[in-house]
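*Asks:* Okay, sequence plus prediction incoming.
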Amino acid sequence: MSEQSKNGINRRRFIAGSAAASGTLMLGGIAPAFARGDSKRPGTPYGVASGDVTQGEAMLWSSSDAPAQMWVDISYHQDFRKHITLQGPNALAETGFSSKLAINDLAPGQKVFYRVRYQSLEDWQSWGEPVVGSFNTPPAVASNIRFLWSGDTAGQGWGINEEWGGMRIYETMRQTAPDFFIHCGDTIYADGPLKEKVTLKNGEVWKNIVTPEKAKVAETLQEFRGNFAYNLMDKNVRAFNNEVPMIVQWDDHETVNNWYPAEVLNDERYQNEQSVALLSARARRAFFEMNPIRSSAADPQRIYRKFHYGPLLDVFAIDMRSYRADNGANNQTESSADTAFFGSKQILWLKQQLLASKATWKVIASDMPIGMIVYDDWKTKSTFENMANGDGQPKGRELEMVELLRFIKQNKIENVVWLTADVHYTAAHYYDPNKAQFQDFEPFHEFVSGPLHAGTFGPNDMDNTFGPQVLFSKHPEGGQINLPPSAGLQFFGQVDIDGESEEMKVTLKDLVGSSLYTKTLTPKKSA
C-alpha cells in the first residue's frame, strides 16, 4: 500500500504522538461537517501556539472556554486544499480548558499550517470558529536558520497597556520572521500583582488591564493558570504565537522570586500557602498546561530538554531552578548536595547530549547567566541567587560549572554558545581563560537579552572566576531602576546561521528592532 494518501500527503508524516496527543487520524473531509450552534459554541480566547519543534516533531497548543473536543487540520498548503484531520484530547476544566497535540514524522524543511477547532461536548452539533497557525520544520541539510531569544514578560508591575499598544516587542519580533523563539524564563510573574494605574516619573499614567488572577500573588492552580492566560490576552503575543514556534523555559517568577525547593516563605502576601514546594508544583502544572511543551515519558515533570534543528544547530534548554540547593553564602570549597545548581542528573544529561551532538553549533539556552552576580538578598549582599559569588577561585555553585567546562574542553566539544536572560538588560560577554581565576576551559561567548515586557535594571557586577569580558551592554543610565516598557529599554536577541559559511551572527536588538550590537562567530572545525 502506498504511503501517499489520496490527498497527496504522506500518512507517516502526520502521526499523533504521546498519550497527551493521541487521537484519531482522518483524511480531510471525513471529519464531521463544520456547523455552528449558538448557546454551546466553544470559543478559543487565547489563540493557538506551537512549540518544541525538533527533527520531525512539534507540539500544538490551544484552549477553549468550555468543555470541548479538540480537532486539528494539518497541511503543507496555506489554503488546506490537501490536509489531514487529527482528533486531539478534550479540553476540560481539569486542564484549565487547555489541550495539546503532539505530531511526529513531519517532513524536514517545510512550512506546516495547522487549524484548530473545538467541538462542544455539551452540544455535539456546535463548533467554534477555527484558528490557524503555522511553523517551519527543521531542515535536513545545511540551510539558513534564524531564531530569537529573550525573557521576562509582564513583570515589575508593567502589564498590558492597550493605550500604549500592548506588548509591542512581540510584534517587532514577529516581523523578523524567525524559525523559532526561545523564552529563557520568567514567562509570567506569578508573584507580581498589577495595579490598574501607575504614575510615571514624567507624570504620564501607565494603565494596566487587570484580571482577578493578576490582582494578587498566585497561590492556587487556577491563579497560576490565570497568569499565563493574562499574557495571551495581548494581541501581539497571540499574533506572534500564530507564526513562531517556541522553546519555553522557566526561572523563578513562574512561582515566586528567587525560590528554591526547600524554601518556606515569610511573606504576608501569601495568606493561604507558604510552602514553595507546593506553590512550585502548582506552577509547574500550569506551566505544562499553558505552553506547547512536550513532556518526557520517563520524567513528565522534567523541563530540561534538547532540540535538533538540522546539521548546523542543536539547542539544549536547561533548568537552573528545580534542582538547586538552598540559596545561601555560596562559598563551599568542595562539591556536595549544598552546592547543587543544575543537579547531578541534569549535569550528566547535558554532558552526554553535548558529547553526542554532531551539529556545528551547540547552543545552551540558560535561564540564568554565568558570571553576572545576582544576589538573593540585595540589601546585605550576603546570599546569592545565581552561581556567581564574587571574584576568586570557584566556590559553591560554581563548582558544577567547573565540572561542565572542563568536560567540554577535555572532550574537544566545539562551538558552544550560551544564551540567557534574567537580569533585565542586554549584554555580550566573552569568557577568557587567560583572564580567569579558573583557567581549565576553552573560551566561549555568552549573550544576554531581556526584558521583553518588564522593568529594566542593571548593570550587574561581574565575577572574575571564569574571566568574563563585557563586550557590550545596554541598560538604564544613572542608577535608574524598574524603567517601564515605554522607556524603550526592552530587548531581544537574534541569531542567524548561514547555511553556506556556517557562521553564526548574533545581534542584540531593542523594542523597535534596532540593532545595538552584532558579533559574528566563525565555527571551529575539528581536524
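*Replies:* That came through fine. What you see is a predicted model, and the numbers here were worked out from it, not measured in a lab.
*Asks:* Please count neighbours and contacts with C-alpha atoms only from this point.
*Replies:* OK.
*Asks:* State the distance from Cys327 to Phe341.
*Replies:* Heads up, residue 327 is Asn, not Cys. Separation of Asn327 from Phe341 (Cα to Cα, to the nearest Å) stands at 10 Å.
*Asks:* So which of those two has more stuff around it?
*Replies:* Taking other Cα atoms under 10 Å, Asn327 and Phe341 do not tie; Phe341 has more neighbours (27 against 24).
*Asks:* quick one: contacts for that one?
*Replies:* Met320, Arg321, Tyr323, Arg324, Ala325, Met387, Arg397, Glu400 (Cα atoms under 8 Å, 6 or more residues apart in numbering).
*Asks:* For it, which non-adjacent residue is spatially closest?
*Replies:* Of all residues not flanking Phe341 in the chain, Arg324 sits nearest, at 4.1 Å (Cα to Cα, 6 or more residues apart in numbering).
*Asks:* how long is stretch 74-87 end to end?
*Replies:* Separation of the first and last residues of stretch 74-87 by Cα to Cα is 11 Å.
*Asks:* Ok, stretch 109-126 next?
*Replies:* End-to-end distance for stretch 109-126: 36 Å, by Cα to Cα.
*Asks:* list the buried ones in it?
*Replies:* 109, 111-121, 123, 125-126 (16 or more other Cα atoms under 10 Å).
*Asks:* Report the two of the residues you listed separated the most.
*Replies:* Gly109 and Asp123 (39.9 Å; Cα to Cα).
*Asks:* Spell out the residue ranges of the strands in the stretch 351-500 of the chain.
*Replies:* 361-365, 416-420, 426-431, 444-448, 468-474, 491-497 (DSSP state E, counting those that start in this stretch).
*Asks:* out of these, nearest to Met59?
*Replies:* Met59 lies closest to strand 361-365 among those, at 19.1 Å (Cα to Cα).
*Asks:* outside of the closest one, which residues touch it?
*Replies:* With Cα under 8 Å, 6+ apart as the test, strand 361-365 has contacts from 182, 184, 312-318, 354, 414-420, 523.
*Asks:* Below is an additional structure, to be compared with the one above:
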Amino acid sequence: MPQRAALDSPMIGRRDLLLTGGAFGVGAVAAGLSAAPAWAAPTFKDHPFALGVASGDPWPDGVVLWTRLAPEPLALDGSGGMPARKVEVGWEVAADERFRTVVRRGRAFAVPELAHSVHVEVHGLRPDREYFYRFRVRGTLSQVGRTRTAPAPWARTRRLSFAVASCQAWFEGFYTAYRHMAEEDLAVVFHLGDYIYENQISPTGGIRNVALAPEIQAKPFDLTQYRLRHALHRYDPDIIAAHQAHPFVMVWDDHEIDDNWVSDISKADGEPDVDPEVFRRRKAAAAQAYYENLPLRRPAKPQGAHTRLYRRLRYGRLADFHVLDTRQYRADQACGDRTSDCADRLTPGRTVLGPEQEKWLYEGLGDSRATWNVIPQQIPVTQVDTVPGAGRAFVMDFWDGYKPARDRLFAEIAERDVRNAVVLTGDMHRHMAADLKLDFDDPGSRTIGVEFVATSISTKMDGEDLDQGGRNLLAANEHIKFTSYQRGYLRCTLDEEAFRTDFRVLPYVTRPGAPISTRTSYVTENGNPGLQPA
C-alpha cells in the first residue's frame, strides 16, 4: 500500500487502483428499493471503484458479483464520498477478458442505504468455467474481475485447488500474502473469519506508519464506524488483487464485531454495549457493514442483528463444503472464558452451532455422496491442551470449551460413516495439522478425520516458525502433527486419491514485499483418515 500522509484524504492513484489482469468495460450491481432520489448524471472526484470488484459463492450456474461505489473510501462520514442518491450501475459477464463474448449483462441501483454496494446474483452460466466480469457507471469502467463457477453436481471433477485464509489485522501487517494468493491457480478462496479487527488503532496505523484520523482510529460501535473499519481493511492493493483474481466464500468469526462475542453477549468489560439490547444494535451495525463490503448472496443480508451465513457448496462428486457459523448460535464460553480444565466445559447440551445448524450439518454430512466432506469453520475442533506434562488447560473459546458438542459431531461422523471428513479452521494465528480422534484421551482411538488450521494473513505481525507455544502444543498433544507461527495461508489440492494441504508462509509481514514458500505439506488419503507427510 503506498505510504501517504493522511488516510482521510487518500492518494492512491489510478494506476494503483486498476490492477493488473484484464481489460475494462461495463459492470454489474444488485438493485434494491431505496427512498433516495436517483443521481442522473453522476460525476466523481476520483475513481468510483477504488475498493475494487469481487465475486463469491460459486454455484454450477453462476456466482454473486460485488462492487461498491466509493471514490473516497475513507470519507469520515462512512459514505465513501458518495451523496445520498441512488446510482444506476451496469454489469457484464464474458467468456473472455477482452469481452468479445458477453454472456450476461444487466443493470441495478447502488443505494445509499447499503453504502452504494451492489450484489448481483448471476445465473445461466456454464458449470466449471472461467468467466470475466466488470461494472460501469456513466462511462466509468471498473477493474476486470475473474471468477469461476462450480462443477455440475454430477460431474466427476478430476482435481480442485483452493486457498484458506483468515485473520488480517490491517495495523499489524501488510497483505503480501494476498498478492501471492492472487497469482495462484485456484478455483476459490475460503475466508474463515476476522476479515476486520475492531481494536483501537494507534494514530500512525500500527506498523503501516501512516496518519489516521481519530474517527478511523476509534473502536467501532455504530454503522459509520464499522463502514470506516471495513474500508480501511479493504483499501489495499493486495487484498483488492486477491478478490479480483478469485471468487471468495466468506464467513465471519468474532473480530468482525467484538473479540470473543457470543450470541447477544459482549465480552468487553466496562464498554457501553454490555447490555444485550445495546450489543444487538452494535451487532446489527457490524453485520450490515460486513454484508455491504463483501460478495455475499441474499440469504446473508442481515435481518437486524441476525444473518444466515452457514451454507453448503458442492463441487461435483469430488467435494461437498459444509460452511459453518460457530459464533452466532453458541452457548456462552465456560469457566469465565479463562484457559483452564474446569468442569463447566463438560456440561451436557453445550452447543457451538445451535440446534438448527447442528441438524442441518448432520443431515448434510449423512446425505453426502461426495468423495470429500470438507467443513470450513472458525475455531479449532481438535483437542488443544496448551500445557505439556501434568495437568491440562484448554481455551474455552475453542471446541474444547464445548466438549459435548464436539462429541456429538464426532459421533455423527462415525455413525453416519461420513466419507473423508476434513475440517478447515482459522482463528489461531498459527498453521496446524491434526488427526481428529473419536477419543482424544485414548491415543489408540479411531481417527475419524483430519483438521488443517490456517495461520493469519497479518495478525500478530511476523511470528516465527516454531515458537514456545508451538513446542508446548506438540509436546502435549500427540494427535497434532505440525504447527508453525509464521504468517500465510493454506493451499489445498484434492482429487479422488488424496487431499493435500500446503502450508504457505512468509518470513515477514511488517514490511511489504516478502517472498512466499511452502513450509511443509500433509496429505490424507481417500478411505484412510489420518495425516501423512506429503
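*Replies:* Yes, it's here. All values derive from a computational prediction rather than experimental measurement.
*Asks:* Just give the TM-score of the two.
*Replies:* In this superposition the chains share a TM-score of 0.77, using TM-score structural alignment, normalised by the length of the first structure; 449 aligned residues with a Cα RMSD of 3.4 Å.
*Asks:* Could you list which of the contacts of strand 361-365 of the first structure belong to helices?
*Replies:* If you go by DSSP state H, the contacts of strand 361-365 of the first structure have Leu354 in helices.
*Asks:* Quick check: Arg297 of the second structure vs Glu363 of the second structure, distance?
*Replies:* To Glu363 of the second structure, Arg297 of the second structure is 23 Å away according to Cα to Cα.
*Asks:* Specify which residue of those two has the higher count of neighbours.
*Replies:* Legend: neighbour count by other Cα under 10 Å for Arg297 of the second structure and Glu363, higher for Arg297 (19 against 13).
*Asks:* Show me what the more buried one aligns to in the first structure.
*Replies:* Using TM-score structural alignment, the partner of Arg297 of the second structure in the first structure is Arg294.
*Asks:* who touches its match in this structure?
*Replies:* Asp52, Met59, Ala102.
*Asks:* swap in Ala16 of the first structure?
*Replies:* By Cα under 8 Å, 6+ apart, the residues touching Ala16 of the first structure are Ser22, Gly23, Leu25, Leu86, Leu101, Ala102, Ile103, Asn104.
*Asks:* Pretty sure the fourth one sits in a helix.
*Replies:* Same thing as Leu86 of the first structure. No: using DSSP: H, G, I helix; E, B strand; the rest coil, the assignment for Leu86 of the first structure is strand, not a helix.
*Asks:* mind listing what's buried in stretch 220-239 of the first structure?
*Replies:* Neighbour-count burial for stretch 220-239 of the first structure, counted by 16+ other Cα under 10 Å, picks out 220-221, 223-239.
*Asks:* With stretch 358-376 of the second structure instead?
*Replies:* For stretch 358-376 of the second structure, burial by neighbour count (16+ other Cα under 10 Å) applies to 358, 361-362, 364-366, 368-376.
*Asks:* what's the closest of those to Leu51 of the second structure?
*Replies:* Using Cα to Cα, these come closest to Leu51 of the second structure at Pro376, 26.3 Å.
*Asks:* Quick check: the aligned residue for the closest one in the first structure?
*Replies:* Per TM-score structural alignment, the equivalent position to Pro376 of the second structure in the first structure is Ala365.
*Asks:* Check the gap between that match and Lys100 of the first structure for me.
*Replies:* Using Cα to Cα, Ala365 of the first structure is found at 24 Å from Lys100 of the first structure.
*Asks:* Equivalent analysis for Leu312 of the first structure, please.
*Replies:* 29 Å.
*Asks:* who has more neighbours, these two?
*Replies:* Taking neighbours as other Cα under 10 Å, Leu312 of the first structure and Lys100 compare with Lys100 leading, 28 against 24.
*Asks:* Map Lys509 of the first structure onto the second structure.
*Replies:* For Lys509 of the first structure, the aligned position in the second structure is occupied by Arg504, per TM-score structural alignment.
*Asks:* Now that match: closest residue in space, sequence neighbours ignored.
*Replies:* Closest residue in space to Arg504 of the second structure, ignoring its immediate chain neighbours: Thr518 at 4.5 Å, by Cα to Cα, 6+ apart.
*Asks:* pretty sure the one you found contacts Val505?
*Replies:* Yes: if you go by Cα atoms under 8 Å, Thr518 of the second structure and Val505 touch, sitting 6.1 Å apart.
*Asks:* Trace stretch 318-332 of the second structure over to the first structure and give me the residue numbers.
*Replies:* Residues 312-326 of the first structure are matched to stretch 318-332 of the second structure when aligned by TM-score structural alignment.
*Asks:* give me the element Val89 of the second structure is part of.
*Replies:* Using DSSP states H and E, Val89 of the second structure falls within strand 87-94.
*Asks:* How far off centre is stretch 295-311 of the second structure?
*Replies:* Centre-to-centre, stretch 295-311 of the second structure and its host chain are 14 Å apart (Cα atoms, centre = their mean, to the nearest Å).
*Asks:* Alright, I will stop here.
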